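> sequence and computational prediction follow.
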Amino acid sequence: MKNLLTLLSVMLLILGCSDDGTPSEKVNIRLRNLSSYDFSNVVVGTPGGTVNYGNIPSRGITEYESFETAYRYAFIELQIDGDTFTIQPIDYVGETPLENGNYTYEINANDSQERYGRLILRLRED
């Protein structure tokens, strides 16, 4: 019986973790740069906090950062070759918060030089 309880405890511990073993008690978000540009000074803001992810090289991916609350899109500001580009949500009315777990914001950049029109954001559940 003791072995069975130990086995069940281990299984619950494993099921309570994400694929990489990180506990999923919060919304964990990492960033993937899908573009051919290097991103610098990358900041992500959600109603659950703001995180500076630093620099992300072309095709690079960051470590997960935790947020209390996040949505399928967020405020994102970064620099490409010294110019600042932004994704600016108006609000989150009608949106459902992401459930606790691991997600990736995939960011791409087109050739536009418009501050608010260059970045493209897509959410992926990991």
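Thanks, I have the structure now. Here the structure is a predicted model, which means the values were calculated and not measured.

> every contact and neighbour count from this point should use C-alpha atoms.
OK.

> the strands in the protein, which residues?
Secondary structure of the chain (DSSP state E): strands located at 27-33, 39-46, 49-56, 65-67, 75-80, 83-87, 101-109, 119-125.

> helices or strands next to the fifth one in the packing?
With contacts defined as 3 or more CA pairs under 8 Å, 6 or more residues apart in numbering; DSSP states H and E, the secondary structure elements packing on strand 75-80 are strand 39-46, strand 83-87.

> before we go on, here's another structure to hold up against the first:
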Amino acid sequence: MKIRIALNLLFLILSSCGIQDGRPNGVFIRVQNNSDVNFTGVIVQSGNVEKAFGSILARSKSDYKEFEYAFKYAAVWLQAEGQGLSMAPNDYTG
């Protein structure tokens, strides 16, 4: 009985990490593939943080990934039909 109570308490503590006032910290970003080809190896960089989104099928969306910050311009790298594609801003202020 004591073990069950301790495990339940531990679960509640761990499941609430990163959430304050019922809201998560940071922002969530997802990638939408609005093309007719599949994307593979999708990586998004927002600020100094890169996160891998994996493969995104044609006409579908990825799962959300949590970032500390989201900027208007983010860098994206991916493969589409075996060809590497990238979109990276070279001037954040212009």
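That came through, no problem. Predicted model, so just to flag it, every value in this text is computed and none were measured.

> re the thing from before, for Ala74 of the first structure, which of the helices and strands packed on strand 75-80 of the first structure is the nearest?
Nearest to Ala74 of the first structure, of all these, is strand 39-46, at 5.6 Å by CA to CA.

> that closest one vs the second structure, average offset?
Its matched residues in the second structure lie on average 0.5 Å from strand 39-46 of the first structure after superposition (mean CA distance after the TM-score superposition for the first structure).

> identify the residues contacting that strand?
33, 50-58, 67, 69-71, 74-80 (CA atoms under 8 Å, 6 or more residues apart in numbering).

> do the same with stretch 6-18 of the first structure
21, 23-24, 101-102.

> redo that, cut-off 6 Å
By CA atoms under 6 Å, 6 or more residues apart in numbering, the list of residues contacting stretch 6-18 of the first structure from outside reads 23-24.

> ok, the residue nearest the centre of the first structure - contacts?
With distances taken as CA atoms, centre = their mean, the residue of the first structure nearest its centroid is Ile29 (2.8 Å). Residues in contact with Ile29 of the first structure (CA under 6 Å, 6+ apart) are 64-65, 102-104.

> export these to a markdown table and append columns for neighbour count and distance to Gln88 of the first structure.
Shown next, in a markdown table, are these (neighbours: other CA atoms under 10 Å; distance: CA to CA, whole Å):
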| residue | neighbour count | distance to Gln88 of the first structure |
| --- | --- | --- |
| Tyr64 | 16 | 22 |
| Glu65 | 17 | 20 |
| Asn102 | 25 | 23 |
| Tyr103 | 20 | 20 |
| Thr104 | 20 | 18 |
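
> compare the residues you listed with the second structure and list the overlap.
Among these, the contacts conserved in the second structure (both residues aligned by TM-score structural alignment, their matches' CA atoms under 6 Å) are 64-65.

> can I get the contacts of Ile29 of the first structure in a markdown table with distance to Val10 of the first structure?
Below are the contacts of Ile29 of the first structure laid out as a markdown table (distance: CA to CA, whole Å):
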| residue | distance to Val10 of the first structure |
| --- | --- |
| Tyr64 | 24 |
| Glu65 | 26 |
| Asn102 | 21 |
| Tyr103 | 25 |
| Thr104 | 27 |
